[in-house]
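Student: Give me a 3D structure for the following:
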Amino acid sequence: MAVPDRRPPGVAHLRPGENMPAHPAHRRAVTALTLATTAMLILTGCIGPTDPDHDTQVALEHIHGLAENPGTGGLLIASHGGIYQLDALTRDAELTGPIAGNDFDAMGFTAAGGALYASGHPGKNSPGHFGSGNLGLIRSDDGGDTWQNVSLAGEADFHDLTVSPRDPNRIYVNNFGIVHRSDDGGHSWNNGAGIDAWDILVDPADPDVIYATTSTGLHISRDGGRTFTLEPEAPRMVLIAAFSDGRLVGAGTDGQLVYQAPSGNWASGSELGTGLQALTTTKADGVIVAEDRGIRLFTSPDSPGQVLFRPDPHL
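Tutor: Alright, predicted model coming up:
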């Protein structure tokens, strides 16, 4: 989720027609998103204060991704300073983290097939194999306790990635306006279309179908990211996710949740706050968003949102 040519120093930028380099095997820069301005991104680097409470406050000001934790029924929160977790989807949930003390800048964070995927930058307490600079693609098979380098360590910093639940070997990344596809779990990459996407999502049932939200509307690729076409019936969205049956839901640029009804028609739901940063769905087809009011759970797209957690501002 990044705008071409607005990258911080050291971030790899692959030009159209230039293949993403393969690398031996060894899901949002910081995203601060406002619906009023249709989601311009603010990219910052990592910082590392010494006070643990201060670290947590700073980390959770910038949330890159959310995912329901299948092991605990809680929530994984990928932040500027590691992955935190709520132990339940309730207002009295306990926050812990960062997991394993790993305070890396967890960009592009996503969960699929029982694994976690991310990119970003190492933190001061990250394991040595993270190296320095850009993380490339990393993967965890134990809930974030440990991570493995998959590819492009030191070369690429993916702000947005999506992994097919149907075929976890199929991974898409949005790298500064170019969608790249991997067919082997992220070890090698193919160039796709150039599209100035805010968010990307692979269809839960079809690895060849990928959705991209843009300033002009929702675009759909049905050929593995090679080409995209505008879907004229869909509302404009900033972020996008899918329910368990494949219906889409997103954060509309008009400040509301928008979603596909069972009929397939689009509808508007509950009002959202500003400062939207991340969105995900739950197994029960709830919607969770991170925004200026905190991390909020909507048990349905039309229900009032309840605050699960509100980070304290750091001083």
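
Student: Going by C-alpha atoms from here, please, whenever you check contacts or count neighbours.
Tutor: Noted.

Student: how much space between Val161 and Gln260?
Tutor: Heads up, residue 161 is Leu, not Val. 23 Å (CA to CA, to the nearest Å).

Student: Second input sequence below; structure requested for side-by-side comparison:
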Amino acid sequence: MSNIGRRRTMVPVVTLVSLVLAGCSSQSEERPQAANSNGPSVKLNPEINHLHGLHINADGTVLAGTHTGLFAVEPSGSTSRVGNTDDDLMGMTGVPGTNTVLSSGHPGRSSDAPNPLGLMESTDGGQNLTTKSLIGELDFHVLTSNGGIIVGFDGTTGLLVSTDSGTSWTAGASLPTASLAITDAGVWAVTTNGLQLSTDAARTFSVVPDAPPLSVVSAGTDGALWGVDVDGNAWRSRGGRTWQMHSSIGPVDALTASDYDNAYAATDQSLYALR
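Tutor: Predicted coordinates:
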């Protein structure tokens, strides 16, 4: 168990819209007219309540972590519960291209686990979530992992980093962040000062020049980055230095990338397929 002091918690979130790429450009160029801006949508089942995060399992299933547990989302917008937990899964994410799901949060009504839940992990696509560490100590508002390291932010002072699958933790940069992603280039963080990058395992960060004013960011299996900005424009990048606007979908609560050609963005009412 880590000796990191106790910290407290609060909370961060599907309709399927196929968005076709319209003439893209780098951010420095004039923005193109987005395809399917405010296009047709499919309502999600009401059981999707306060969506906190998204993950794409190895078989392509989209998982949504919510205020009342984990759900699989069908292209039609219908949902089905995954596993038997009704925990409030804050900071939910996954290792890209795998069935490894990471989450944090608070016990649901059916649980007698200590509050908060610390870091929880599933290696079977969310069917079974088990506590890895920090139970009763903190919950993460933001999480990311590439399978090698895990970086989390608990909503208070700064980042925590684990290099042993979440068993032990060390302090990273004192950097409040709204969203995190990891590629071979380093750890990416959405901050009030814009998108920032760390090349030393989240110990220090520097601002990424000319990046869009993102509100969320996610990395795919091929190292591509997707982001949605504060105005609801979806962007993508192969390396995080040059960005192209993909489409306009409106503000979202959560984002997950499969690769450069595929991602999903969501609110607790709609899921947008970015293709």
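
Student: So which of Leu161 and Gln260 of structure 1 has more stuff around it?
Tutor: Leu161 (28 against 19; other CA atoms under 10 Å).

Student: Map that one onto structure 2.
Tutor: With TM-score structural alignment as the criterion, the equivalent of Leu161 of structure 1 in structure 2 is Leu143.

Student: and if you look at Leu297 of structure 1?
Tutor: Counting by TM-score structural alignment, Leu297 of structure 1 lines up with Ala273 in structure 2.

Student: what helix or strand is its match on?
Tutor: Following DSSP states H and E, one finds Ala273 of structure 2 within strand 271-274.

Student: Quick one: neighbours of Val13 of structure 2, just the number.
Tutor: By other CA under 10 Å, 28 other residues sit near Val13 of structure 2.

Student: Now do the contacts for the nearest residue to it once chain neighbours are set aside.
Tutor: Nearest residue to Val13 of structure 2 in three dimensions, chain neighbours excluded: Leu51, at 3.0 Å (CA to CA, 6 or more residues apart in numbering). Residues counted as contacts of Leu51 of structure 2 (CA atoms under 8 Å, 6 or more residues apart in numbering) are 12-13, 64-67, 253-254, 267-268.

Student: swap the cut-off to 10 Å and go again
Tutor: Going by CA atoms under 10 Å, 6 or more residues apart in numbering, Leu51 of structure 2 touches 11-14, 64-71, 88-92, 253-254, 266-269.

Student: For it, which three-state class applies?
Tutor: Three-state call for Leu51 of structure 2 (DSSP: H, G, I helix; E, B strand; the rest coil): coil.

Student: Map it across to structure 1 for me.
Tutor: The alignment partner of Leu51 of structure 2 in structure 1, by TM-score structural alignment, is Ile63.

Student: The strand holding Ala273 of structure 2 vs structure 1, average offset?
Tutor: Taken over the aligned residues, the distance from strand 271-274 of structure 2 to structure 1 averages 1.2 Å (mean CA distance after the TM-score superposition for structure 1).

Student: Packing partners of that strand?
Tutor: strand 16-19, strand 233-237, strand 254-259, strand 262-266 (3 or more CA pairs under 10 Å, 6 or more residues apart in numbering; DSSP states H and E).

Student: Tell me which of these lies nearest to Asp222 of structure 2.
Tutor: In terms of CA to CA, the element of these nearest to Asp222 of structure 2 is strand 254-259, at 5.6 Å.

Student: what does Ala267 of structure 1 align to in structure 2?
Tutor: By TM-score structural alignment, Ala267 of structure 1 lines up with Gln244.

Student: what's the answer for Gln256 of structure 1, then?
Tutor: Checking TM-score structural alignment: Gln256 of structure 1 goes with Asn233.

Student: how about that match, what does it touch?
Tutor: 34, 37, 212-214, 227, 245-252.

Student: please redo it, this time with the cut-off set to 8 Å
Tutor: Contacts for Asn233 of structure 2 (CA under 8 Å, 6+ apart) come out as 245-251.

Student: ok, the residues you listed in structure 1, which still hold?
Tutor: Of the contacts of Asn233 of structure 2, the ones still in contact in structure 1 (both residues aligned by TM-score structural alignment, their matches' CA atoms under 8 Å) are 245-249.

Student: Including distance to Glu121 of structure 2 and neighbour count, could the contacts of Asn233 of structure 2 go into a markdown table?
Tutor: What follows is those, written out as a markdown table (distance: CA to CA, whole Å; neighbours: other CA atoms under 10 Å):
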| residue | distance to Glu121 of structure 2 | neighbour count |
| --- | --- | --- |
| Met245 | 34 | 26 |
| His246 | 32 | 28 |
| Ser247 | 33 | 27 |
| Ser248 | 33 | 21 |
| Ile249 | 31 | 23 |
| Gly250 | 31 | 17 |
| Pro251 | 29 | 18 |
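
Student: In helices, which of these appear?
Tutor: Assigned to helices by DSSP state H, none of these qualify.

Student: and which of those is nearest Thr163 of structure 2?
Tutor: The shortest approach to Thr163 of structure 2 among the contacts of Asn233 of structure 2 belongs to Pro251, at 32.8 Å (CA to CA).
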